[in-house]
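Colleague: quick check, what structure comes out for this input:
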Amino acid sequence: MDRRPGYYLLRSTLVAGLFAGTWVAFFLIGDSWASLGLAVLLAVLFGQIALLSHDIAHRQVFRTRRPSEIAGRIAGNLGIGLCYGWWMDKHTRHHANPNHTELDPDVDPDILVWSKTQARESKGLPRFIGRYQAYLFFPLITLEGMNLHWSGIRAVAKPGLRARGLEAALLLAHFTLYLSAVFTVLSPVKALVFIAVHKGLWGLYLGSVFAPNHKGMPLLSGDERPDFLRRQVLTSRNVRGSVLLDTAMGGLNHQIEHHLFPSMPSPHLRRARTVVRDYCAEIGVPYHESGLIDSWAQALRSLHEAGAPLRAR
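Modeller: Model (predicted):
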């Protein structure tokens, strides 16, 4: 549980340096289709900043709230157009009740349905998409980056958000700087293609990181409230892989350990895995772990099964 200031200083410096360098290269290349290569790189960097913001929000970097909020809003709102306050509220509710169909906002049937019960009760867009949602999943998550932007804009547009004015000002600054840079350097057609590639791949990256964590794992509903350990372990899936995978997924491939110890610095989660896995075996709690491709396959199979009632009609 010890903090890792050196690790986070190095990680933040590398990501910030690459981020700034990519924008410098963008201005140097100018109005060229070659800039699309930088759109791909920016998609990865936006994902890395989102993962770093996630660690900051969980107080893995700073112990107290104030520096966490300052750093989170700079990285999230200003850096990538992600509303820190809105995301914190949503993610806190997810951690408290993962995969609970009434309490976890990540399994709301707003676009996709996550269970056969949700499918039977669905209306509108989820009912239409749900029939073939497993096939549409990866195309749909290319829109996740734009969805994060829109969710943040909606959050600051209505009362209730803490530091609402500051959050709104930082979001406005991000969108102003981003759009000004893209449309100043590139012709209108190239600019629109650049934005589509950047935002689409960013959404695909984030969706590929977050989908294996809980999708396809048991769902809870109603009064189902297992104890804390079982609630976190049984609804989560780890993804096996090397340290390179840890970097790509920001440590969230160790999802079980992250849910049990959300403030544990992400580089320590791999070390905690052995302890947690052995303890779960000792007390008879299933500990689910699979490879990356298999984790995606499990998530897609679950989505296909959830939509079965809609295909039967």
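
Colleague: drop to CA atoms for contacts and neighbour counts, all remaining ones
Modeller: Will do.

Colleague: how close does Gly165 get to Ala157?
Modeller: 10 Å (CA to CA, to the nearest Å).

Colleague: again but with Arg225, I slipped
Modeller: Using CA to CA, Arg225 is found at 34 Å from Ala157.

Colleague: before we move on, what about Leu148?
Modeller: Distance of Leu148 to Ala157, computed by CA to CA: 14 Å.

Colleague: tell me which of these two has more neighbours.
Modeller: Leu148 (18 against 13; other CA atoms under 10 Å).

Colleague: run this one through as well so I can compare:
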Amino acid sequence: MASPGTTETRGSDFARLASKIAEAGLLNRRPVYYATRLTVLALAYFGCWTLFAWVGDSWLQLLVAAVLAVVFAQIGFFSHDLGHRQVFRTRRASDIAGRVLGNLCIGLGWGWWNTKHNRHHANPNHEDHDPDVSPAVIVWSTGQAENSRGLPRFIAKYQAYWFFPLLTLEAWHLHIASFKALLQPSAKSRGLELTLLVAHAALYLGFVFTVLPVGKALLFLVVHQGLFGLYLGSTFAPNHKGMPVLTKEDKLDFLRKQVLTSRNVRGGVFTDVALGQLNYQIEHHLFPNMPAPNLRKAQPIVQQYCAEIGVSYLQTGLFDSYGQALGHLHEVGAPLR
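Modeller: Here you go, the predicted structure:
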């Protein structure tokens, strides 16, 4: 892989690629696709809750919880596309839909997550600027591992083994972080978003504990939220984990910063749907406002262009991507072992 520390910048490289993509019409909006996808999601969401009410007091509700976890994650993917304005042209329409789907339907703060995700896109895998590689429970570089204390230091020793079990807590973390962000006076649309989050919690918990006895209700929550977090985390892990982690010494132009820190996952239609089409992570990072169904068409153009200009372009299978990510996490923890 080309070194991420090069100081040479070639802004015109991205301009030429962008011209090729625009000429292919891949930045054009796809209203029919997104209308169809939203309709399917709405039917699946309300269908799952209807099934939940119909099944009633039964252990079969654990299967409903598993299916509902998938639907929640798919709504999260759609909200992601809204945040990048792939669906609607205006910010107002995107914000309205994002708050309804994010805050009200799945209980994740739209404003907080959108701000955090935009910071990630601006500086992917950057130790100082990307919130997705900031050391919390998991550490992402040997420097972070050596400076860790307490629980992160304990986990970092064998964090590759802890990674997927910890993802079962990811949904709870996102819910709590959403509420915490809205407690800050500087939060935008604070009242509206907080009201929608509280409404989600009241409706969600109220419905579950009304239909199920306490024991089954608690188990339903554990299964549903655990699988929801595991699914979300498992779809985002292949994208950047195990790729070069940048520091302030690394000076890269836009194209190289996005390509060298991202990894694509090859596959067919099933893989595209399962990963929310974020398996085309390189293309998505280069053109974040490109409609999701166009990413597959952009992939060969971007890959060929990177080969022409000598930029390393990484694409692997799904399980190989997990192996690379977990291998990196284990290597990072080596000094502590």
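
Colleague: in the second structure, what range does the longest helix along the first structure match?
Modeller: With secondary structure taken from DSSP state H, the first structure has its longest helix at helix 188-214. Aligning helix 188-214 of the first structure against the second structure (TM-score structural alignment) gives residues 214-240.

Colleague: and stretch 58-77 of the first structure, what's buried?
Modeller: 58-62, 68-69, 71-77 (16 or more other CA atoms under 10 Å).

Colleague: any idea how far it is from the chain center?
Modeller: Put simply, stretch 58-77 of the first structure sits 17 Å off its chain's centre (CA atoms, centre = their mean, to the nearest Å).

Colleague: which residues of the second structure does it align to?
Modeller: Taking TM-score structural alignment, stretch 58-77 of the first structure hits residues 84-103 over in the second structure.

Colleague: can you give me the helices in the stretch 1-150 of the first structure?
Modeller: 5-29, 35-57, 65-73, 84-96, 116-121, 124-130, 133-141, 144-157 (DSSP state H, counting those that start in this stretch).

Colleague: mean per-residue distance, the shortest one to the second structure?
Modeller: Compared with the second structure after fitting, helix 116-121 of the first structure has a mean deviation of 0.7 Å; criterion: mean CA distance after the TM-score superposition for the first structure.

Colleague: start and end residues in the second structure for that helix, please.
Modeller: Residue span in the second structure matched to helix 116-121 of the first structure, by TM-score structural alignment: 142-147.

Colleague: I'd like to know how many residues surround Tyr313 of the second structure.
Modeller: Tyr313 of the second structure has 21 nearby residues by other CA under 10 Å.

Colleague: and it, what does it touch?
Modeller: Residues in contact with Tyr313 of the second structure (CA atoms under 8 Å, 6 or more residues apart in numbering) are Val259, Leu260, Arg263, Gln303, Cys306, Ala307.

Colleague: which residue lines up with the fifth one in the first structure?
Modeller: For Cys306 of the second structure, the equivalent position in the first structure is taken to be Cys280, counting by TM-score structural alignment.

Colleague: give me the element that match is part of.
Modeller: For Cys280 of the first structure, the element it lies in under DSSP states H and E is helix 269-283.

Colleague: distance between that helix and the chain's centre?
Modeller: With CA atoms, centre = their mean, you get 24 Å for helix 269-283 of the first structure.

Colleague: next helix or strand past it?
Modeller: Next in sequence after helix 269-283 of the first structure, counting helices and strands by DSSP H and E, comes strand 289-290.

Colleague: that next one: what's the following helix or strand?
Modeller: helix 292-306.

Colleague: mean distance between that next one and the second structure after superposition?
Modeller: With mean CA distance after the TM-score superposition for the first structure, helix 292-306 of the first structure averages 0.3 Å from its match.

Colleague: got the buried residues for that helix?
Modeller: Neighbour-count burial for helix 292-306 of the first structure [16+ other CA under 10 Å]: Leu292, Ser295, Trp296, Gln298, Ala299, Leu300, Ser302, Leu303, His304, Glu305, Ala306.

Colleague: from these, pick the one nearest Asn213 of the first structure.
Modeller: Nearest to Asn213 of the first structure among the buried residues of helix 292-306 of the first structure, counting by CA to CA, is Ser295 at 8.2 Å.

Colleague: show me what contacts the corresponding residue of the second structure for that closest one?
Modeller: Under the alignment (TM-score structural alignment), Ser295 of the first structure pairs with Ser321 of the second structure. With contact set as CA under 8 Å, 6+ apart, Ser321 of the second structure has these partners: Pro238, Arg263, Val265.
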